[in-house]
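Asker: could you look at this predicted model? Sequence included:
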Amino acid sequence: MSATTVPEGFLLGMCNPLLDISAVVPKEFIDKYEAPHGSACLASEKQLPLYGELVSNYPVKYIAGGATQNVMRVFQWMNQSSVPTAVFLGCVGDDEFGSIMRDTVTKDGLKVIYQVTKEKPTGTCAVLVCDNERALVANLGAAEKYSFEHYQSEQVQIAVKQAQMYYISGFFLTVSFESVLATAQHACENDKIFSFNLSAPFIIQFFNDKLMQILPYADYLFGNEEEARTFATSMKWDLTDVAEIAAKTSLLEKKNEKRQRIVVFTQGADDVCIGINGQSHKVPVRKISKEMIVDTNGAGDSFVGGFLSYLAKGYPIDDCVKAGIYTSSTIIQYEGCTYPEKPDLTQI
């Protein structure tokens, strides 16, 4: 493969397609609904009323979202290809929000193979922006109806076999573990790249049994500093230094011994920590003035999208990290996971 061309359908991802409902809100709103400032959660019964209040009382924007779908969109944007280099799987409702999301991501150049259900409405995610930071409260809706039967369909299996790289977020462990495991096993058996994201502390805390079944397949593992420390605690490691956690995580059991595990932990505006073969090193993050930051929603997803776009082209790991830093630092200057018409690769 050339250093500039990524084939059609190269990257396949699956997770929860959610329509982001984004608005700037006061701290009182965050506190009222106990939204996780700087993190994400699934909506509790107590939090469900926030969606109506958000739409009624604040100027909201609707943006196609969902962790993995964001990664796929940024990957496609970075490739600037006339063909869909990324394919996304997930479940949406048979409703207007589902149609809006399909139209939006298709215009972005992404290929989606949505399962459509009448059982629940398209999933939404309240993006509560306060002091340039975001709290995410997800109501999965139709997204949690994704079935293994859809994954086994001919159209999906053609896409799975065509792909050379896979990316799944930890959020999907709560929806279709069978699909995640089948993808991980396919990647391992065919020596393809399987990448995974810890996604949120609650995934590590409450779905650890499933996480630990998938982790041995991960060639690339992503997360942020909070997730890294939560993972260390779950492993009963007496470690808080993110670089040390990355190094130790890289040595955990691995199914495909032909590939070393590479662990990439971001730390917001601080250095990115990379763990390989029990060693760690850091890549500095370019600083962005606070005045330039619109909101941080999608920062982690866009980092992964940029990283994978360079990995797909065969660049060294540190260059992939720099591409991720560029995409994340660009996206936080826009509302939601949105970006300019074309990337400026001279900034990497």
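Answerer: Sure, I can see it.

Asker: from here on, contacts and neighbour counts on C-alpha atoms
Answerer: Noted.

Asker: how much space between residue 338 and residue 187?
Answerer: 30 Å (C-alpha to C-alpha, to the nearest Å).

Asker: with neighbour numbers in mind, choose between these two.
Answerer: residue 187 (24 against 20; other C-alpha atoms under 10 Å).

Asker: so which helix or strand takes in the closest residue to residue 303 other than its chain neighbours?
Answerer: Excluding its sequence neighbours, the residue lying closest to residue 303 (C-alpha to C-alpha, 6 or more residues apart in numbering) is residue 324, at 3.9 Å. Using DSSP states H and E, residue 324 maps to helix 317-331.

Asker: likewise for residue 76?
Answerer: helix 67-79.

Asker: what's that helix packed up against?
Answerer: strand 11-14, strand 86-93, strand 165-169, helix 299-311 (3 or more C-alpha pairs under 8 Å, 6 or more residues apart in numbering; DSSP states H and E).

Asker: tell me the contacts of residue 245?
Answerer: Counting by C-alpha atoms under 8 Å, 6 or more residues apart in numbering, residue 245 makes contact with 228-229, 232, 239.

Asker: got the helices and strands packed on helix 67-79 as CSV, with distance to residue 285 and mean neighbour count columns?
Answerer: Rendered in CSV, the data for the helices and strands packed on helix 67-79 read as follows (distance: least, C-alpha to C-alpha, whole Å; neighbours: other C-alpha atoms under 10 Å):
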stretch, distance to residue 285, mean neighbour count
strand 11-14, 26, 28
strand 86-93, 27, 27
strand 165-169, 23, 25
helix 299-311, 11, 28
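
Asker: for residue 117, give me its contacts.
Answerer: Neighbouring residues of residue 117 by C-alpha under 8 Å, 6+ apart: 91-94, 142, 145.

Asker: hmm, 7 Å instead?
Answerer: 92-94, 142 (C-alpha atoms under 7 Å, 6 or more residues apart in numbering).

Asker: among these, which two are most distant?
Answerer: 94 and 142 (8.9 Å; C-alpha to C-alpha).

Asker: next one for the comparison:
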Amino acid sequence: MTPGGCTQNTLRILHWLSKGDITTYMFGAIGNDSNGKFLKTEVEKANVQTRYATKPLATGLMISLVFNQHRSLAGNIGASELYTEADLKHADNMTILSSVGLIYMEGFFITNRLPVAKNIMTFCKKNKKSFAFNLCASYLVESYKDAVKEFVEASDILFGNLDEFECLMKNNGKNDFVSYAKELVNGTSKMVVITNGSEKVQCVEASRATEFQVPTLQNSKVVDTTGAGDSFVSGFLYGYMQKKDMLTCVKWGCQTAQQVIQYIGVQLPKEVFAFDK
């Protein structure tokens, strides 16, 4: 068993990439059970500072079934779905949020926690914090159309895979993802990043729309693609925090993902690899 959760994966890897130069915080909820204690211990081992609320429900679990390069996920997010606005504003949480430069939210967070998610989105806008949002799953884009549209438009960095983005376009009556991404950017500093597995990454920013060919990785080295997207976001955000251009951020995202998928589960290699410059 390994610690999971999309955002937790991303934060653990981001801290690992930075060699401790970046401080990361995880906000969420766990149950008062052995799995909750395990998760807290493992996430903090990666030097991510946790701000968990404890709930009277089991800590979420996910099982990943892997056969060759095919993967199927089944999950129950459990206690994390009970996170409230009161939890967010408890103790010194808001002080911590005021001190950070970027806030990252996964699409799964809006399920049953929409008021909290909107509170965070509004906080970012009011306090001029960079807000990164990940579509995460096509069914979320479809089931929460209005909410997703709001978060998509409010984000400074938008992540999604091609299937998720096609669903987003369909919801909004669009048929060309580059044109739609340009419409979302609309002359701002917003970045839109669309992944497609081992195929090209499409990315749009104010100055240009471009694509990046994912480097080839030998099939024999691919062990488990669980967390590939989470680790891509880690590499991208690390580049963003280093003020790299968008293509370098995408390149670093791909390199990070290719490191992580060579292990079972989202594990951190002992040594941080060197990015290609």
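Answerer: Nice, thanks for sending it over. Note that this is a predicted model, so its numbers are computed, not measured.

Asker: so which of the contacts of residue 245 of the first structure is the closest to residue 307 of the first structure?
Answerer: Distances from residue 307 of the first structure to the contacts of residue 245 of the first structure, taken by C-alpha to C-alpha, are shortest for residue 228, at 18.4 Å.

Asker: so what corresponds to that closest one in the second structure?
Answerer: Here residue 228 of the first structure is matched to residue 165 in the second structure, going by TM-score structural alignment.

Asker: which elements pack onto the host helix or strand of its match?
Answerer: Using DSSP H and E, residue 165 of the second structure sits within helix 162-171. Counting contacts by 3 or more C-alpha pairs under 7 Å, 6 or more residues apart in numbering; DSSP states H and E, helix 162-171 of the second structure is packed against helix 138-143.

Asker: redo the helices and strands packed on helix 67-79 of the first structure as JSON lines? Include distance to residue 272 of the first structure.
Answerer: Below are these laid out as JSON lines (distance: least, C-alpha to C-alpha, whole Å):
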{"stretch": "strand 11-14", "distance to residue 272 of the first structure": "23"}
{"stretch": "strand 86-93", "distance to residue 272 of the first structure": "25"}
{"stretch": "strand 165-169", "distance to residue 272 of the first structure": "19"}
{"stretch": "helix 299-311", "distance to residue 272 of the first structure": "11"}
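
Asker: now the helix or strand residue 53 of the second structure falls within and strand 25-31, what's the angle there?
Answerer: If you go by DSSP H and E, residue 53 of the second structure is part of strand 49-55. Strand 49-55 of the second structure and strand 25-31 meet at an angle of 20 degrees, taking axes from the mean of the first three to the mean of the last three C-alpha atoms, to 10 degrees as the criterion.

Asker: which bit of the first structure covers strand 49-55 of the second structure?
Answerer: Going by TM-score structural alignment: strand 49-55 of the second structure matches residues 111-117.

Asker: the matching stretch vs the second structure, mean deviation?
Answerer: Aligned to the second structure and superposed, stretch 111-117 of the first structure gives a mean residue distance of 0.6 Å (mean C-alpha distance after the TM-score superposition for the first structure).

Asker: same deal with stretch 323-330 of the first structure?
Answerer: So stretch 323-330 of the first structure averages 0.6 Å relative to the second structure (mean C-alpha distance after the TM-score superposition for the first structure).

Asker: list of residues touching that stretch?
Answerer: 285, 299-300, 302-307, 310, 339, 347-348.

Asker: mind putting those in CSV, distance to residue 245 of the first structure included?
Answerer: Listed next are the contacts of stretch 323-330 of the first structure as CSV, based on distance: C-alpha to C-alpha, whole Å:
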residue, distance to residue 245 of the first structure
285, 19
299, 22
300, 18
302, 23
303, 20
304, 19
305, 23
306, 23
307, 20
310, 25
339, 32
347, 30
348, 27
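
Asker: count of residues packed around the alignment partner in the second structure of residue 79 of the first structure?
Answerer: For residue 79 of the first structure, the aligned position in the second structure is residue 18, judged by TM-score structural alignment. Residue 18 of the second structure has 16 neighbouring residues, counting by other C-alpha under 10 Å.

Asker: give me the distance between residue 18 of the second structure and residue 47 of the second structure.
Answerer: From residue 18 of the second structure to residue 47 of the second structure the distance is 11 Å (C-alpha to C-alpha).

Asker: can you check residue 139 of the second structure too?
Answerer: 32 Å.

Asker: also residue 165 of the second structure?
Answerer: In terms of C-alpha to C-alpha, residue 165 of the second structure sits 33 Å off from residue 47 of the second structure.

Asker: for residue 236 of the second structure, same thing?
Answerer: 20 Å.

Asker: again, but for residue 112 of the second structure
Answerer: 29 Å.
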